[in-house]
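Asks: okay, here's the prediction I keep looking at, along with the sequence it came from:
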Amino acid sequence: MGNIRTFVLMTALTALFMGLGALLGGMTGAVIALVVAAGMNLFTYWNSDKAVLRMTGARAVDERSAPDLVGMVNQLADAASMPRPKVYIMETDQPNAFATGRNPANAAVAATTGLLGSLSREEIAAVMAHELAHIKNRDTLTMTVTATFAGAIAVLANFGMFFGSSGRDRPGGMIGTLALMILAPMAAGIVQMAISRSREYEADRIGAEICGRPDWLASALRKIEGLARGRMNVQAEKDPALAHMFIINPLNGRGADNLFSTHPSTDNRIAALMKMQPGREGGTLARSSVPRTGRGIRQDPWG
């Protein structure tokens, strides 16, 4: 269902782009704007993982510096029949996590120190499974494509505002043209956010299947949501554009499942996960002997 919803939303974004191009009097300007926006986003796509990791200050860890976390991620990746991603840790008290990379063969997952210290091993495993689901679903590619169209729409809108004709020969005249130039980028942004929310639901579903326990992920989301509101994520606050990458919105004060939110309501996500409860058997982590300590992975191996 998540993939179908994403397809519908991307079709709407494409239609919006083509409609705006037609309003400007032909496809030449639309094609030029699309090429420019695509080039910018293609560069971002190939370098997004390095840029994101640098912006968040995440540091790489391995089997020697963080054996528990890396071993868990490797086990989950093997269970999902996907390449093992690089593992990073982000220094912040706020519990959160994100994934980045242009494809499954060139990907990375990152967990915050707050996540590792606040959640149980089962909950951490579920969060890491969610991030692996983003990689497996190639959500980075999906979001890059939507960013390309959203960027192209913004370019076309600016072009029309500053270099367009009077608009008298267009439907709606000057007022209609100006209204569309203003509203089109807003609509593109809303669709982009909707696609991001759709991918979160899908990653929840696939992540729950990878770890085999939807209740672990539901518990993790509930705990992260509660703790994140009271703990500042300085890096995310400095770069709000990164917010959609995290499993829970890292910016304080949000939570509603509305048009302008990059994340679905946590309550809605938990409700969807709990509907999966009857099929919770399976999953490598669920079948293995996971210690139910109620505490997170020890942080002293990586200082």
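Replies: Thanks, I have it. Numbering: from 1, shown residues only.
Asks: going by C-alpha atoms from here, please, whenever you check contacts or count neighbours.
Replies: OK.
Asks: ranges for the helices of the stretch 201-303 of the chain?
Replies: Here the stretch 201-303 of the chain has its helices, by DSSP state H, counting those that start in this stretch, at 214-228, 234-238, 266-274, 284-287.
Asks: now those in TSV, with distance to residue 60 and mean neighbour count?
Replies: TSV is the format used below for the helices of the stretch 201-303 of the chain (distance: least, C-alpha to C-alpha, whole Å; neighbours: other C-alpha atoms under 10 Å):
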stretch	distance to residue 60	mean neighbour count
helix 214-228	23	22
helix 234-238	17	15
helix 266-274	29	17
helix 284-287	23	17
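Asks: now the ones you listed in a markdown table, with distance to residue 152?
Replies: Converted to a markdown table, the helices of the stretch 201-303 of the chain look like this (distance: least, C-alpha to C-alpha, whole Å):
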| stretch | distance to residue 152 |
| --- | --- |
| helix 214-228 | 34 |
| helix 234-238 | 25 |
| helix 266-274 | 32 |
| helix 284-287 | 43 |
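Asks: quick one, which of those gets closest to residue 131.
Replies: helix 214-228 (11.3 Å; C-alpha to C-alpha).
Asks: also this one, for the comparison:
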Amino acid sequence: MMLRVNGLYGWVQANDRRSVALFAGFLAALNVAAILVLYIPLLAFDPDHAPVHAWGGYAERYVPLVTLAAAGYLALNLVRHVRSVQRLVGFTFVDDADEPRLCRLVETLAIGMGLPAPYVGVIEARALNAFACGVNRRNAVVVVTRGLLDDLDDDELGTVLAHELAHIANGDIRLLAAANACLRLVGWLIRPRLRRSDRLKEVAAFPLIMVTMPPLFLFVLIVGVCAQAALRGSSLIRLLITSSREFVADARAVEATQNPAALVSALRRLDGRSRLADLPPGQDAIMIDGACEGGFATHPTIARRIEAIVAVTGSMALIAPPRRDTRTDAGAAPAVSAIRASVFGASTRAQTCGQSALRRVGSGDDRNWLGLTPAMTAGALLGVVVFLGLHRHELTQPAALVGALDPRPAGALFAVAGRGSLCNVAALGGIALGLQRPAACEGTAVHDFTVAQAQAQASGPVGALLSAMTQAGPNLHMHPDGHFSSVPPAAVQAADVRSKRCFRTRGYAQGDAGLHRVDEPRRRDGAFNIQGWLDGSEAQASVVAAASSEAVGGRMLKDYVETRKTIYESIDRFFGEPGLVLARRAFASPAHQRAIERLRERLGDPRWVAGLSPVESAEATLLATSPEDFVTCVARKRMTAQRL
């Protein structure tokens, strides 16, 4: 990036605005990464707010959550930044007693630049590098390597330190810390989706997808493209931010030291000797020199930085006055010819790095812009051949081919599977904890497409799989929300009451706990007291018969119907046929007849009926219109078998 300005610092404010705009690009990349991570889970468990299928719902519910989560992650990283960097590079804090030359230079330059004296650290490594870190001026740290201290004279070391102090003064340390944290977060979200496997699996994956679920082929390609765009875009954004900031820091260093020749000499000494061993890729972004090519590019090339300094300082960068050097084993200052060579000579590293920023960033591996490795690319081509072979009879029908790749039925499939599993887990939790079933599991739709519509639109393997998922077995029922249960849906239960002329119970068999005689003496605990049960029901019927219309309109009639059900089930189970005969006689009393008349009256009131569930309405109607048929389905089945 050349400085096409008059003077050395005229572009700093414009560069600040540019960095803010580039940082906004990180937020966009984070949201792209979040979409890739959340797409399938939301499609399964929250389809009304899933990206692609419901952009508005996703933007309303999840974009703010993703942004807040990213902001929290960045804030936590900034708070722990200095400690994290210290663990990463292994520097040690020093003071005047440890490194008097270094601390004296740092303090003098800091005072001259109007900064509080920062903390100072040293890395015991022969590499030549330096960096500043922290989140503000008060807790900033300037760190240099032992190789830098030993190889640079005072003037050269001073320009490097001024460069790092410029990062502190400009607020670059906070910006670069946030940029690195953003890139780590984007990589953490995306790279698991790009995990490598062996070549045979990579080749076979796409043909298998084309046989089982063709829409997933497009999804994998879209994920790959978006992932590569987010990764490479994030790397490019960081490169542009760090590149521009390095140029500004060089300019501030020249301003503070008035010695561009010393800075040029220092940069030349660093070139090719700055890499710290065991430092993870991309973590050299905060240093004065780092990678300038590949997927983890963080810096402009040394050659371009020297060119920028020479372009605006002219002959000052080429004049090498005598240098100050307080090293005990100081070497001779470099000659003018060496300085000129550092400006006009192009090292091999500089030549390899001298390319456009876009070409200097990559994914860090052998993936192309589709996110595919060479083996996966071959598998994708083979998958296309397999797909065309399976649909060879439809090659003249483009609409049929497009329909086979339509993601909407697959989306409904994920929604059915997700909602079903969620409701079943909720049901198990409700049984264990005694909680009420979630209201969401009583709905009638799981997606913009109902199950029936999805089945109608689905074809091929997706349609077959969706049909298999939505076909209940003889003892298993599919509910409208997509979950399966041994308990039929309310509409099915109500239809059974009307057609089978009976009411459903929790499940029992006559005599499964032993049968009792109807004339058995009453027990003190009241258990198995058939006459006591019937007397209680008679008393309840009398209350219903004598109650006012207002009182009967509440729960009184509902409780009466439930009592009749409970007594009939208990008598059938524990007393058998003799008990049923006794119950029929008791339920034929005038009090019960009057109570049933009151029930018929209430069933003519739409407002009261509206307060009943479908099953309650069907059971109340059966009792009111045909009291003799008001029996359990277990008893009804037995009676039917006996008649046959």
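Replies: In hand now; what should we look at? Bear in mind the structure is a predicted one, so any value in this text is a computation, not a measurement.
Asks: quick one: closest of the helices of the stretch 201-303 of the first structure to residue 159 of the first structure.
Replies: helix 234-238 (29.6 Å).
Asks: is residue 60 of the first structure in a helix, a strand, or coil?
Replies: When classified by DSSP: H, G, I helix; E, B strand; the rest coil, residue 60 of the first structure comes out as strand.
Asks: now check the second structure for the residue matching it.
Replies: Aligned counterpart of residue 60 of the first structure in the second structure: residue 93 (TM-score structural alignment).
Asks: any idea how far its match is from residue 105 of the second structure?
Replies: With distances taken as C-alpha to C-alpha, to the nearest Å, residue 93 of the second structure is found 16 Å from residue 105 of the second structure.
Asks: picking that back up, so which of the helices of the stretch 201-303 of the first structure is nearest residue 197 of the first structure?
Replies: Minimum separation from residue 197 of the first structure across the helices of the stretch 201-303 of the first structure (C-alpha to C-alpha) falls at helix 266-274, 10.2 Å.
Asks: pull up the aligned stretch in the first structure for stretch 457-468 of the second structure.
Replies: By TM-score structural alignment, stretch 457-468 of the second structure lines up with nothing in the first structure.
Asks: out of residue 93 and residue 105 of the second structure, which sits in the busier spot?
Replies: More neighbours surround residue 105 than the other of residue 93 of the second structure and residue 105, with 17 against 14 (other C-alpha atoms under 10 Å).
Asks: quick one: contacts for the match of residue 60 of the first structure?
Replies: Applying C-alpha atoms under 8 Å, 6 or more residues apart in numbering to residue 93 of the second structure gives the contacts 119-122.
Asks: mind listing what's buried in stretch 174-185 of the first structure?
Replies: Across stretch 174-185 of the first structure, burial judged by 16 or more other C-alpha atoms under 10 Å covers 177-178, 180-181, 184-185.
Asks: of all the helices of the stretch 201-303 of the first structure, which lies closest to residue 98 of the first structure?
Replies: helix 234-238 (11.5 Å).
Asks: picking up where we left off before, residue 118 of the first structure: which of the buried residues of stretch 174-185 of the first structure is nearest?
Replies: Looking across those and measuring by C-alpha to C-alpha, the closest to residue 118 of the first structure is residue 185, at 39.5 Å.
Asks: could you pull out the strands for the first structure?
Replies: For the first structure, strands defined by DSSP state E occupy the ranges 59-61, 86-90, 97-103, 106-112.
Asks: relative to the second structure, what is the average displacement of the first one?
Replies: Spelled out, that is strand 59-61 of the first structure. In the superposition with the second structure, the average deviation recorded for strand 59-61 of the first structure is 1.5 Å (mean C-alpha distance after the TM-score superposition for the first structure).
Asks: kindly report the same for the second one.
Replies: Average distance, strand 86-90 of the first structure versus aligned residues of the second structure after superposition (mean C-alpha distance after the TM-score superposition for the first structure): 0.9 Å.
Asks: quick one, which of the helices of the stretch 201-303 of the first structure gets closest to residue 27 of the first structure.
Replies: Here helix 234-238 is closest among the helices of the stretch 201-303 of the first structure (C-alpha to C-alpha), at 38.1 Å.
Asks: returning to that earlier point: quick one: closest of the helices of the stretch 201-303 of the first structure to residue 157 of the first structure.
Replies: helix 234-238 (27.5 Å).
Asks: elements contacting that closest one?
Replies: Here helix 234-238 of the first structure touches helix 28-56, going by 3 or more C-alpha pairs under 8 Å, 6 or more residues apart in numbering; DSSP states H and E.
Asks: next, the angle from the helix it packs on to strand 97-103.
Replies: 130 degrees (axes from the mean of the first three to the mean of the last three C-alpha atoms, to 10 degrees).
Asks: these two touch, right, residue 139 of the first structure and residue 200?
Replies: No - between residue 139 of the first structure and residue 200 there is no contact under C-alpha atoms under 8 Å: 9.4 Å.
Asks: residue 155 of the second structure contacts residue 325, doesn't it?
Replies: Yes - counting by C-alpha under 8 Å, residue 325 is a contact partner of residue 155 of the second structure at 7.3 Å.
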